[in-house]
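**Student:** mind looking at a prediction? Sequence and model below.
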Amino acid sequence: MYEGRKFPQFYITASSPCPYLVGRMERKVFTHLIGEDAARLNDTLSQGGFRRSQNIAYRPACEQCSSCISVRIVVDQFHPSRTYRRILGRNRDLVRLEVESRATSEQYSLFRRYIDSRHSDGGMAEMTVLDYAAMVEDSFVNTHMVEYRLKPRIRLAGPDPRKGELVAAALTDRLADGLSMIYSFYDVDLSHRSLGTFMILDHVERARALGLPYVYLGYWVPGSDKMGYKERFRPQERLTPEGWRLAE
C-alpha cells in the first residue's frame, strides 16, 4: 500500500491501436512520478505491474484483452544455460559503465541506428535528439544509464574504458527489490554478440552483486514476436490477479 503524503491521481487514455497484437486496441491507466515521493511511488507501482516512461507510470487497462503480463527474473534461482554462457563469453571484451542519466550524442547516434533498423514503424521512429534527452533525463526516480563499451585496444592515457566504442546501452531504474530495465538498444551490426540478451544476463549479475532479488523486464505478450524473447529467461515470476507467481 502506498504511504506517501498524497495518494496519486490516476488517469486513463483513449483507445488506440495495440503496438503488439494486430487488430487489438489498447488503453492505459497512468499517473505522474514527480516530487519527493516519486521514487517510493515508482517502487510500489512497479511491484504492481506498472512501467515507467519519463515521469509517467503506466499499465495496460484494455477492455477486452489481458495479454500483457508483467514478468521479472528471479535472480537467486537463475543459472545461465549453455547458450547463455556462450553469449557471456562472446562479450567478455566489453566493459560495463554505470553513468548518470545524461543523454549524449554518442548514445543518440547508436539509438537512432537501432530504431531505424529494428523499429522504424514503431512509436519511437520519430524521436529527435531532444525527445531522446527527455526520455533519459526527465526523471525524479533512482535511474541511470548502463553503457557497454569495447575494451580499447591501445591505452593512450591509462585504462579508461570510456575510450572504447559504445556498442550497447540500457536505461535502468534501481528499485527497492530489483533492477528495472526501462529501455535498451545496441549496435545492430554486431548480431553475432546477441547484445540484447547479453544486457539482460548482465543485469541479472548486477542485481545478484547488489543483493537485489529481481530484474524487471516489463511486459511479456504471448503471440507478439516483439515481446516473445522475455519468456526465455527462467525462472521468472509473472503477475497474476493473485499476485506474483512463479511461471511453470
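**Tutor:** Good, I have the coordinates. Numbering: from 1, shown residues only.
**Student:** rest of the way, CA atoms for contacts and neighbours
**Tutor:** Noted.
**Student:** can you show me the helices along this structure?
**Tutor:** Counting by DSSP state H, residue ranges of the helices within the chain are 38-47, 82-90, 105-118, 129-137, 195-210.
**Student:** ranking the ones you listed by burial, who's on top?
**Tutor:** helix 38-47 (a mean of 21; mean count of other Cα atoms under 10 Å).
**Student:** distance from the chain centre to that helix, please.
**Tutor:** The chain centroid and the centroid of helix 38-47 are separated by 15 Å under Cα atoms, centre = their mean, to the nearest Å.
**Student:** kindly report the same for stretch 120-138.
**Tutor:** 15 Å.
**Student:** so what touches it?
**Tutor:** 19, 53-55, 101-105, 108, 115-116, 119, 145, 171 (Cα atoms under 8 Å, 6 or more residues apart in numbering).
**Student:** put this next to the first one:
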Amino acid sequence: MIKVALTPPMPCSYINEQQEQILVVQDDDLHNQAGYEVLLLNGFRRSGNDVYRPHCQTCQACQSIRIDSQLFKPSKSQKRLINKNKHLEMRVSHQPQPDYYPLYERYINTLHSDGAMFPASQSQYDGFITNAWLTPTFIEFYLDGTLIAVAVTDVMANSMSAMYCFYDPELLAHSLGTYAILQQLIIAKQTGKKWLYLGYQIDQCSKMNYKVKFNPHERLVAGKWQC
C-alpha cells in the first residue's frame, strides 16, 4: 500500500473549466531509484522531490504513457528530424550546470507564459528540476558550441523517465523536444532500459499530442497498461 495525500480541488492547468486533484506520495521508503521505478509503473511522476499522480473526481483525461525502447521504430518524419539535427552535438552531465537556468528562463517565459510555471525564477527552477533522493541525468544539445536544449532524464534500473525538456525558443524549426525524446529512446535501447516514460497524455490538450506520435506506445488506463 502506497501512503499518499490528496490535494484540495484546484483549477486544472490543462483543461478549461475542470478541477484537478493530485495524489502526492508520502512514503519515504519509496523515495529512491528502485521505489520511483515502482511508482512510475503505477502512473506516478516526479516534480522536484515530490512524486504525484492526478486523481480527479470527474475526469480521467490524464493517462500515463510509455514507449518500449526495444520495439520503437521512428516514423519517416522522425527519421527526417534525426537527419536534420545530425549536426547537433550531444553531451551528458550528471549535475546541473550554470548555463541551464538562463535557457530554462527564456523557454518558460517565451513559450509557456500562459502556464503555471510562468514567470520562471531560479527558486522555481531549483524546486522543479533538482532532486535530493535521485540524481537526474542531463542530456545536453549544442549548436556550434552553444547550449540550445537540455533533456532532464531520470534513469532507473530498467527504465528511463523523460522528466522535462527546455530549449532555445528561437529554434522551433528544429523540433528539439521531439528530437530529445528520439535521442532518449536511442540511449534507452543502447543501455538496455526497456521503457521510456513520457509523463501524461491528455488528448484534449494540443500541447501534449506529440507524445502519441512515438509508436508503439502504451497508456495506463484503469490501472492497466494498454497498447
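**Tutor:** Nice, I can see it. Note that the structure is a prediction, hence the values are computed from the model and not measured.
**Student:** thinking again about what came up before, out of the helices of structure 1, which comes closest to residue 182 of structure 1?
**Tutor:** Residue 182 of structure 1 lies closest, by Cα to Cα, to one member of these: helix 129-137, at 9.8 Å.
**Student:** circling back to that earlier point, make CSV out of the helices of structure 1 and add distance to residue 220 of structure 1.
**Tutor:** Output for those, formatted as CSV (distance: least, Cα to Cα, whole Å):
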stretch, distance to residue 220 of structure 1
helix 38-47, 15
helix 82-90, 20
helix 105-118, 18
helix 129-137, 22
helix 195-210, 14
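**Student:** for residue 62 of structure 1, find the nearest of those helices.
**Tutor:** helix 38-47 (17.9 Å).
**Student:** before we move on, the earlier item: for residue 229 of structure 1, which of the helices of structure 1 is the nearest?
**Tutor:** helix 195-210 (8.7 Å).
**Student:** okay, that closest one sits on what stretch of structure 2?
**Tutor:** Mapped onto structure 2 using TM-score structural alignment, helix 195-210 of structure 1 covers residues 176-191.
**Student:** ok, the closest residue to residue 149 of structure 2 other than its chain neighbours - contacts?
**Tutor:** Excluding the flanking residues, the one nearest residue 149 of structure 2 by Cα to Cα, 6 or more residues apart in numbering is residue 167, at 4.0 Å. Contacts for residue 167 of structure 2 (Cα under 8 Å, 6+ apart) come out as 103, 104, 107, 148, 149, 150, 176, 177.
**Student:** what residue of structure 1 matches up with the fifth one?
**Tutor:** I take that to be residue 149 of structure 2. Checking TM-score structural alignment: residue 149 of structure 2 goes with residue 168.
**Student:** what is the burial count for that match?
**Tutor:** If you count neighbours by other Cα atoms under 10 Å, residue 168 of structure 1 ends up with 25.
**Student:** same question, residue 198 of structure 2
**Tutor:** Residues near residue 198 of structure 2, counting by other Cα under 10 Å: 20.
**Student:** any idea how far residue 67 of structure 2 is from it?
**Tutor:** Noted for residue 198 of structure 2: a distance of 8 Å to residue 67 of structure 2, by Cα to Cα, to the nearest Å.
**Student:** now do residue 36 of structure 2
**Tutor:** 17 Å.
**Student:** on that earlier part again, if we go to structure 1, which of the contacts of residue 167 of structure 2 are intact?
**Tutor:** Counting by both residues aligned by TM-score structural alignment, their matches' Cα atoms under 8 Å, the contacts of residue 167 of structure 2 that remain in contact in structure 1 are 103, 104, 107, 148, 149, 150, 176, 177.
**Student:** columns distance to residue 20 of structure 2 on top of those residues, output as JSON lines?
**Tutor:** Shown next, in JSON lines, are those (distance: Cα to Cα, whole Å):
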{"residue": "103", "distance to residue 20 of structure 2": "30"}
{"residue": "104", "distance to residue 20 of structure 2": "26"}
{"residue": "107", "distance to residue 20 of structure 2": "25"}
{"residue": "148", "distance to residue 20 of structure 2": "33"}
{"residue": "149", "distance to residue 20 of structure 2": "30"}
{"residue": "150", "distance to residue 20 of structure 2": "29"}
{"residue": "176", "distance to residue 20 of structure 2": "29"}
{"residue": "177", "distance to residue 20 of structure 2": "26"}
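**Student:** stretch 215-223 of structure 2 spans what distance, first to last residue?
**Tutor:** End-to-end for stretch 215-223 of structure 2, by Cα to Cα: 21 Å.
**Student:** what sits against the most centrally placed residue in structure 2?
**Tutor:** With distances taken as Cα atoms, centre = their mean, residue 163 lies nearest the centre of structure 2, 3.1 Å away. Residue 163 of structure 2 sits next to 46, 151, 152, 153, 154, 198, 199 when contact means Cα under 8 Å, 6+ apart.
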